[in-house]
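Participant: what would the 3D arrangement of this be:
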Amino acid sequence: MAEEVLLFGTWGSPFSRRVEMALKLKGIEYKYIEEDITNKSAALLKYNPVHKKIPVLVHNGKPVAESLVIIEYIDETWKHHPILPKDPYERANARFWAKFIDEKCLAAIWKSCFGEEKEREKAVEEASELLKFLENELKEKRSFGGETIGLVDIAANVIGFWVGVFEETTGVELLTKEKFPKLSNWTNEYVSNSFIKENLPPRDKLIAYFRNRFGIPNASK
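Facilitator: From the prediction side, this is the model:
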C-alpha cells in the first residue's frame, strides 16, 4: 500500500517551510495543501482542532501538529538521513535549542520588528541577548548540526532567512556581522546552500506581504 503524506501549510510560514525541508531532506513524496489562514479549510480544522493552525502533517490519515513535533515524527518514521543526533545527550541538546528558538527568540525578534514603537528598543536588546546564546552555541561548527543540517538548523531557518526579510521590511537591524560573526556566517552559508535555497519562499514576495500586512511603505531606493 502506498503511503499517503499530506502537508497543510502556508507559503510564507517558516514553520511550514521547516517541515517541507525535513520531508525533502528525507526524499519523502508528499502532497502540499496551501491554506488561507484567514479562511481555514474544514480539513485543517478537522485535523488540528486544538490549535487550528498550520502546519499539519497527515500520514496515512493520522494527523501530527506543531512543526518541531512533526519533524521528530518524520525523523523517527523514516530513518535515513537522520535529522536528530543519535547520542541521547546531543539529541536532548538539539531539542533544547530548537525549543529555545521557538519559545524565546521568535517573540523577541517579532517584537523588535513589528511591536509597538515604544517597546522596540528594549525588544532589540532582548533579541540581541538571546541571539548571543545561539552565537556561542555555534562555536566553531559550520552548522548547529556539526557538518550536516540538523534539527536546530531547520528550526533556525526563521533566523537564517526570515530575519533578513524583517530587517529589510522595517529597517530594524538585528543580525549584524559585527555583533554576530558566527551567526552571520551560518546565515550566509545556510541561504546559499542549494537545497535550502530552493525550499525558501520568494524574498520579494515575502517583503511585499509584510509591508502590506503592517502598512509599511516601500523604503526609498
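Participant: use CA for all of it now, contacts and neighbours both
Facilitator: OK.
Participant: against residue 93, how distant is the residue of the chain most remote from its centre?
Facilitator: No residue in the chain sits farther from the centre than residue 1, which is 32.3 Å out by CA atoms, centre = their mean. Going from residue 1 to residue 93 by CA to CA, to the nearest Å gives 37 Å.
Participant: same question, residue 76
Facilitator: Residue 76 is 17 Å from residue 93, by CA to CA.
Participant: again with residue 126
Facilitator: Residue 126 is 22 Å from residue 93, by CA to CA.
Participant: so the two - more neighbours on which side?
Facilitator: residue 126 (19 against 15; other CA atoms under 10 Å).
Participant: so the more buried one is in contact with residue 106, correct?
Facilitator: No. In this structure residue 126 lies outside contact range of residue 106 using CA atoms under 8 Å: 11.0 Å.
Participant: count the residues that sit near the closest residue to residue 83 other than its chain neighbours.
Facilitator: Counting by CA to CA, 6 or more residues apart in numbering, residue 150 is the residue found nearest to residue 83 once chain neighbours are left out, at 4.7 Å. Residue 150 has 19 neighbours, counted by other CA under 10 Å.
Participant: all strands of the protein, in order?
Facilitator: 5-9, 31-34, 56-59, 62-65 (DSSP state E).
Participant: buried residues, the second one. List them.
Facilitator: What it means is strand 31-34. By 16 or more other CA atoms under 10 Å, strand 31-34 has no buried positions at all.
Participant: for it, the distance to its chain's centre please.
Facilitator: 18 Å (CA atoms, centre = their mean, to the nearest Å).
Participant: other SSEs contacting that strand?
Facilitator: strand 5-9 (3 or more CA pairs under 8 Å, 6 or more residues apart in numbering; DSSP states H and E).
Participant: ok, residues contacting the strand it packs on?
Facilitator: Residues outside strand 5-9 that contact it (CA atoms under 8 Å, 6 or more residues apart in numbering) are 16, 29-35, 44, 54-60.
Participant: buried among those? Make that a ChimeraX selection.
Facilitator: The ChimeraX command for the buried members of the contacts of strand 5-9 (criterion: 16+ other CA under 10 Å) is given here:
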select :16,30,35,44,54,55,56,57,58
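Participant: which of the contacts of strand 5-9 sits closest to residue 134?
Facilitator: residue 16 (22.2 Å; CA to CA).
Participant: and for the closest residue to residue 56 other than its chain neighbours, the neighbour number?
Facilitator: Excluding the flanking residues, the one nearest residue 56 by CA to CA, 6+ apart is residue 65, at 4.7 Å. For residue 65, the tally of surrounding residues (other CA under 10 Å) stands at 22.
Participant: one more to line up against the first:
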Amino acid sequence: MSPAAAVKVIGAYDSPFSHRAEAALRLKGVPYELVLEDLRNKSDLLLTHNPIHKKVPVLLHGDRAVCESLLIVEYVDEAFDGPALLPADPHDRAMARFWARFIEDKCSKPFWLAMWTDGEAQKGYMKEIKESFALLEAQLEGKKFFGGDTIGLVDLAACGFARWLGVCEEITGVSLVTEEELPRLKRWAVEYAADEKVGACLPDRALLLEHFSAKKEMFAAMAKSMLPK
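Facilitator: Next up is the predicted model:
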C-alpha cells in the first residue's frame, strides 16, 4: 500500500480511543480526513470496516482498514515516514508495548468504575486505579513523557488521563490524580495537552464537560452494569 493513499479515521468526538488514532497521524505528519460516527446509529461505513466489534476508531488507508486504537498507532508508525512512535531498541519497544497494554488492561476499567460508581464498589476501584497510577508515576521519573522527550505509544495509550480524567473528576467530584500524590502524572497531563500536534485533536475541554455532564446518568448506569453480579 502506498503511503500516499488516502487516509481516513472513522471516529467520535468524545472518544479518547479515536484521539489516539488522530494523534498518531498528526505526530507522523500524515494528512487525514476525520469521519465522525453517530454511535447510536452506526453507519454502513463503520459496520463494513469493523464488523466484529462495531466500534471506533477505524483507520482507512486506501482500501485497507485497521481497527483497535493501539494497533492503529503501531500501523501508522510502520506505514508512514516521520518521527518514531515506538523505540528502535527491541527491549525498549517491548517495554513500550507492555505499558501500553497495562494501561489498556489494568487502568481503563477501574478508572471508569472509580468515577461512576459509589459505595464500597467505588472504594475498591479507587484503590485499584490509584495503585496502577502509582506504577505509571514511577515510569515518569526523570522524563517529560513516558518514552522520554517526545510523545510515543505509551503517552497515546494514556491520553484519557490528559483530558478526559479531569473532566470526569469535575463532573463527579471524585479526585484520582492530585499534585500531592502523583505530581509527575499531573505534570505529564499538562505537557501532553500542551503539545501542539496532539492538542490540535483533543476535544475542547468546555465542550467535553458539557457533553459528558449531559450523559452523567447514562455513564452511571453503564458503570453499574459492569459491576460483578
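Participant: can you put the strands of structure 1 in JSON lines and add distance to residue 193 of structure 1?
Facilitator: Supplementary listing: the strands of structure 1 in JSON lines, determined by distance: least, CA to CA, whole Å:
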{"stretch": "strand 5-9", "distance to residue 193 of structure 1": "23"}
{"stretch": "strand 31-34", "distance to residue 193 of structure 1": "23"}
{"stretch": "strand 56-59", "distance to residue 193 of structure 1": "25"}
{"stretch": "strand 62-65", "distance to residue 193 of structure 1": "27"}
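Participant: how much does the top helix by length along structure 2 stray from structure 1?
Facilitator: Using DSSP state H, we find that the single longest helix of structure 2 is helix 119-139. Mean deviation of helix 119-139 of structure 2 relative to structure 1 after superposition (mean CA distance after the TM-score superposition for structure 1): 1.1 Å.
Participant: how far off centre is that helix?
Facilitator: The answer for helix 119-139 of structure 2 is 18 Å, by CA atoms, centre = their mean.
Participant: list the buried ones in that helix?
Facilitator: 122, 125, 126, 128, 129, 130, 132, 133, 136, 137, 139.
Participant: what of stretch 179-199 of structure 1?
Facilitator: Buried-residue list, stretch 179-199 of structure 1, by 16+ other CA under 10 Å: 180, 182, 183, 184, 186, 187, 190, 191, 196.
Participant: pipe those into a markdown table and attach distance to residue 9 of structure 1 per row.
Facilitator: As requested, the buried residues of stretch 179-199 of structure 1 are exported to a markdown table (distance: CA to CA, whole Å):
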| residue | distance to residue 9 of structure 1 |
| --- | --- |
| 180 | 31 |
| 182 | 31 |
| 183 | 27 |
| 184 | 28 |
| 186 | 26 |
| 187 | 24 |
| 190 | 22 |
| 191 | 21 |
| 196 | 17 |
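Participant: farthest-apart pair in the residues you listed, please.
Facilitator: 180 and 196 (21.3 Å).
Participant: give me the neighbour count for the aligned residue in structure 2 for residue 152 of structure 1.
Facilitator: Under the alignment (TM-score structural alignment), residue 152 of structure 1 pairs with residue 154 in structure 2. Residue 154 of structure 2 is flanked by 23 other residues according to other CA under 10 Å.
Participant: wait, residue 154 of structure 2 touches residue 99, no?
Facilitator: Yes. Using CA under 8 Å, residue 154 of structure 2 is in contact with residue 99, at 6.3 Å.
Participant: circling back to that earlier point, show me the contacts for the match of residue 152 of structure 1.
Facilitator: 96, 97, 99, 100, 146, 147.
Participant: try 6 Å
Facilitator: 96, 100 (CA atoms under 6 Å, 6 or more residues apart in numbering).
Participant: what separation is there between it and residue 220 of structure 2?
Facilitator: When distance is defined by CA to CA, residue 154 of structure 2 is 28 Å away from residue 220 of structure 2.
Participant: what of residue 188 of structure 2?
Facilitator: 28 Å.
Participant: again, but for residue 205 of structure 2
Facilitator: 21 Å.
Participant: can you pick out the residue with more neighbours from the two?
Facilitator: residue 220 (17 against 13).
Participant: could you look up the SS state of that one?
Facilitator: Assigned by DSSP: H, G, I helix; E, B strand; the rest coil, the conformation of residue 220 of structure 2 is helix.
Participant: next one: it from residue 159 of structure 2, what distance?
Facilitator: From residue 220 of structure 2 to residue 159 of structure 2 the distance is 22 Å (CA to CA).
Participant: residues in structure 2 aligned with stretch 87-107 of structure 1?
Facilitator: Going by TM-score structural alignment, stretch 87-107 of structure 1 sits over residues 89-109 in structure 2.
Participant: likewise for stretch 48-57 of structure 1?
Facilitator: Residue span in structure 2 matched to stretch 48-57 of structure 1, by TM-score structural alignment: 50-59.
Participant: repeat that for stretch 68-78 of structure 1.
Facilitator: Aligning stretch 68-78 of structure 1 against structure 2 (TM-score structural alignment) gives residues 70-80.
Participant: buried residues in that stretch, which are they?
Facilitator: Applying 16+ other CA under 10 Å to stretch 70-80 of structure 2 flags 70, 72, 73, 74, 76, 77, 80 as buried.
Participant: likewise for stretch 204-218 of structure 2?
Facilitator: For stretch 204-218 of structure 2, using 16+ other CA under 10 Å, the buried residues are 208, 209, 212, 213.
Participant: what does stretch 107-120 of structure 2 give?
Facilitator: Those would be 107, 108, 109, 110, 111, 112, 113, 114, 115, 116, 117, for stretch 107-120 of structure 2 by 16+ other CA under 10 Å.
Participant: same question, stretch 168-177 of structure 1
Facilitator: Judged by neighbour count using 16+ other CA under 10 Å, the buried positions of stretch 168-177 of structure 1 are 168, 169, 170, 172, 174, 175.
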